[in-house]
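Sequence and predicted structure, then a few things I'm wondering about:
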Amino acid sequence: MAEPRTERGLDRLVNFSDATVAIAITLLILPLVDVATETRDHDLGTVFHENLGALISFVVTFAVIGQFWTVHHRIFEYVRAYSPRLIAANFVWLAGIVFLPFAANVLSGSDGQPSISALYIGTMVVVTAAAFGIDLILIRHPELCHPESVGDLSLAPSLSFITLLVVAGVIAVVFPAINLYALLILFLGRETTKLYDRWLPRAAAVGRRAGDAKAEEGATSE
């Protein structure tokens, strides 16, 4: 017996995801709340200077999670139904988002150890890989998307971001002096995306092939 797929169910999935992101992004401020108590004994400039790493970690990770949510929101604007695989990929995405505040706090309290930088960047790779998985599921199952928008889906942005993050992680580990400055390579994202767009088949073509394959399976079973 097939499980029902209702619009209310999709709304609950999206709302749960949004709430989880909101909680994760709120957790980022907790270490700075503890820092605020130091202003009783020191002037504000001294407190900022002594906790510069935590402040930078907060700003960067806030922006990163915000960007991840923006991409996730844009993807789910195409969605009209869901499947167990889509839910599973979304939970992997959420797991990475929830772990990011921990990775950021560890990073801010470290002295630039390559392994900790790799943990932070690796978490970003997991989130991006999950987004890639969501894109792939939607492209291979166009019935989950609004018919007029399925052709707009592309694997290129996620694949580009994964590639650049992996390269940044390798640079951060091999060259500890560079550390997280390796993330500046992400500014090449637009050009890398254009390259992948040339090599990857369009979403509409993949969706048609997936639909044709299902039609052939149905005809064979009959």
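Yep, that arrived.

hey, let's count contacts and neighbours off CA atoms from now on
Noted.

for the protein, what spans make up the strands?
Counting by DSSP state E, one finds no strands in the chain.

which parts of the longest helix along it are buried?
For the chain, the helix with the greatest residue count under DSSP state H is helix 114-140. Neighbour-count burial for helix 114-140, counted by 16 or more other Cα atoms under 10 Å, picks out 114, 116-140.

And for stretch 64-82?
Across stretch 64-82, burial judged by 16+ other Cα under 10 Å covers 64-65, 68-69, 72, 75-76, 78-82.

Stretch 48-64 now?
48, 53-55, 57-58, 61-62, 64.

From the buried residues of stretch 64-82, which land in helices?
64-65, 68-69, 72, 75-76.

Just put those in a markdown table and tack on distance to residue 94.
Shown next, in a markdown table, are these (distance: Cα to Cα, whole Å):
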| residue | distance to residue 94 |
| --- | --- |
| 64 | 14 |
| 65 | 11 |
| 68 | 10 |
| 69 | 10 |
| 72 | 10 |
| 75 | 14 |
| 76 | 14 |
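
Please compare the first structure with the one that follows:
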Amino acid sequence: MTEKPHGLERMIFFSDAVIAIMLTLLALELPVPEGDSLKVLLASLGGHGDEYLAFGVSFAVIAATWVAHHMLFSHVVRADQALITLNLVALLAYILVPWASKTLAETDGGAGVAVYSAVMAFLGFAMLMVVRHVDKRGLLAPDTPRPVIAGIRAWTLTTMAMFAVSIPLSLLVSRWITVFWAVGYLGLRLAAALYTRAGSKAEPAAG
């Protein structure tokens, strides 16, 4: 494995720390159920269904996007100033997720869904720009399997597209759009996992 420059390692460690904090903040925002019996406790949990749904979707998107980030940067061998800037933009999107999740849970109608979808589309777009930059500027290791990078690019693009489409749809179907997220997201995640797994077994591309 090629040793990474110190500056690149610092950027990766910083990114991991920011993402870990965002996941922690998501959990801290969860309401605590109240009740002195199982029936009352379950009723209290049901009363906070929107908050728990927002947490579940946000955790899944952040976790999957971090996996894509981790897979990508395992093949990045050097960084330039543009990559550092683009990565900071992606981290800005991550930082907005807890706020968007709270907005989704506490705003009635389609407005909260639209705001949430916009933040998630921004996250997908920011990650797509990172993938595009490291590929275009030759910041990847020469033996990087091309199907793996193509799979990461496809995953970020489809994530961005799914939530971008959700913005106008949310004004029509309001919170029913979350059903679309669940089905579409799981399908995209499965397709990306199969695609990147196949790519990891492929012959490395020539440098």
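That came in fine, so what should we check first? Source: prediction; values computed, not measured.

Drop the TM-score for these two in here.
After superposition, the two chains reach a TM-score (TM-score structural alignment, normalised by the length of structure 2) of 0.79; 187 aligned residues with a Cα RMSD of 2.7 Å.

mind checking how far the counterpart of residue 19 of structure 2 in structure 1 is from residue 15 of structure 1?
Taking TM-score structural alignment, the alignment pairs residue 19 of structure 2 with residue 21 from structure 1. The gap separating residue 21 of structure 1 from residue 15 of structure 1 is 10 Å, by Cα to Cα, to the nearest Å.

and those two? which has more neighbours close in?
residue 21 (20 against 12; other Cα atoms under 10 Å).

Tell me the spacing between the more buried one and residue 72 of structure 1.
Using Cα to Cα, one obtains 10 Å as the distance from residue 21 of structure 1 to residue 72 of structure 1.

now do residue 22 of structure 1
13 Å.

got it, and residue 216 of structure 1?
Residue 216 of structure 1 is 32 Å from residue 72 of structure 1, by Cα to Cα.

same thing with residue 221 of structure 1?
For residue 221 of structure 1 relative to residue 72 of structure 1 (Cα to Cα), the value is 37 Å.

same check, this time on residue 198 of structure 1
Residue 198 of structure 1 sits 23 Å away from residue 72 of structure 1, going by Cα to Cα.

just residue 148 of structure 1 next, same as before
Counting by Cα to Cα, the gap from residue 148 of structure 1 to residue 72 of structure 1 is 19 Å.

again, but for residue 195 of structure 1
Counting by Cα to Cα, the gap from residue 195 of structure 1 to residue 72 of structure 1 is 22 Å.

Ok, residue 219 of structure 1 next?
Separation of residue 219 of structure 1 from residue 72 of structure 1 (Cα to Cα): 36 Å.

The residue mapped onto residue 8 of structure 1 from structure 2: how many residues sit nearby?
When structure 2 is aligned by TM-score structural alignment, residue 8 of structure 1 is paired with residue 6. Each residue near residue 6 of structure 2 was counted by other Cα under 10 Å, and the total is 10.

For structure 2, which segments count as helices?
According to DSSP H, the helices that structure 2 contains are 6-28, 38-47, 49-73, 81-106, 110-136, 146-173, 177-200.

of all these, which lies closest to residue 207 of structure 2?
helix 146-173 (10.6 Å; Cα to Cα).

Just want the angle from the closest one to helix 110-136.
Relative orientation of helix 146-173 of structure 2 versus helix 110-136 (axes from the mean of the first three to the mean of the last three Cα atoms, to 10 degrees): 160 degrees.

how far is helix 146-173 of structure 2 from where the chain is centred?
Centroid separation for helix 146-173 of structure 2 versus its chain: 10 Å, with Cα atoms, centre = their mean, to the nearest Å.

try stretch 33-46 of structure 1
Distance of stretch 33-46 of structure 1 from the chain centroid (Cα atoms, centre = their mean) equals 33 Å.

Same question for stretch 21-37 of structure 2.
Taking Cα atoms, centre = their mean, the mean C-alpha location of stretch 21-37 of structure 2 is offset from the chain mean by 21 Å.

Kindly report the same for stretch 145-159 of structure 2.
13 Å.

what comes up buried for that stretch?
For stretch 145-159 of structure 2, using 16+ other Cα under 10 Å, the buried residues are 145-159.

Compute the first-to-last residue distance for stretch 132-149 of structure 2.
Start-to-end, stretch 132-149 of structure 2 (Cα to Cα) is 9 Å.

Show me what residue 89 of structure 1 aligns to in structure 2.
Residue 89 of structure 1 maps onto residue 86 in structure 2 when the alignment is built from TM-score structural alignment.

Contact partners for its match?
Going by Cα atoms under 8 Å, 6 or more residues apart in numbering, residue 86 of structure 2 touches 126, 129-130.

quick one: which of the residues you listed is nearest to residue 24 of structure 2?
Nearest to residue 24 of structure 2 among these, with distances taken as Cα to Cα, is residue 126, at 21.6 Å.

what about the aligned residue in structure 1 for that closest one, distance to residue 111 of structure 1?
Using TM-score structural alignment, the partner of residue 126 of structure 2 in structure 1 is residue 130. In this view, residue 130 of structure 1 and residue 111 of structure 1 are 30 Å apart by Cα to Cα.

Same check on residue 181 of structure 1?
Residue 181 of structure 1 sits 14 Å away from residue 111 of structure 1 when distances are taken as Cα to Cα.

This completes my enquiry, with thanks.
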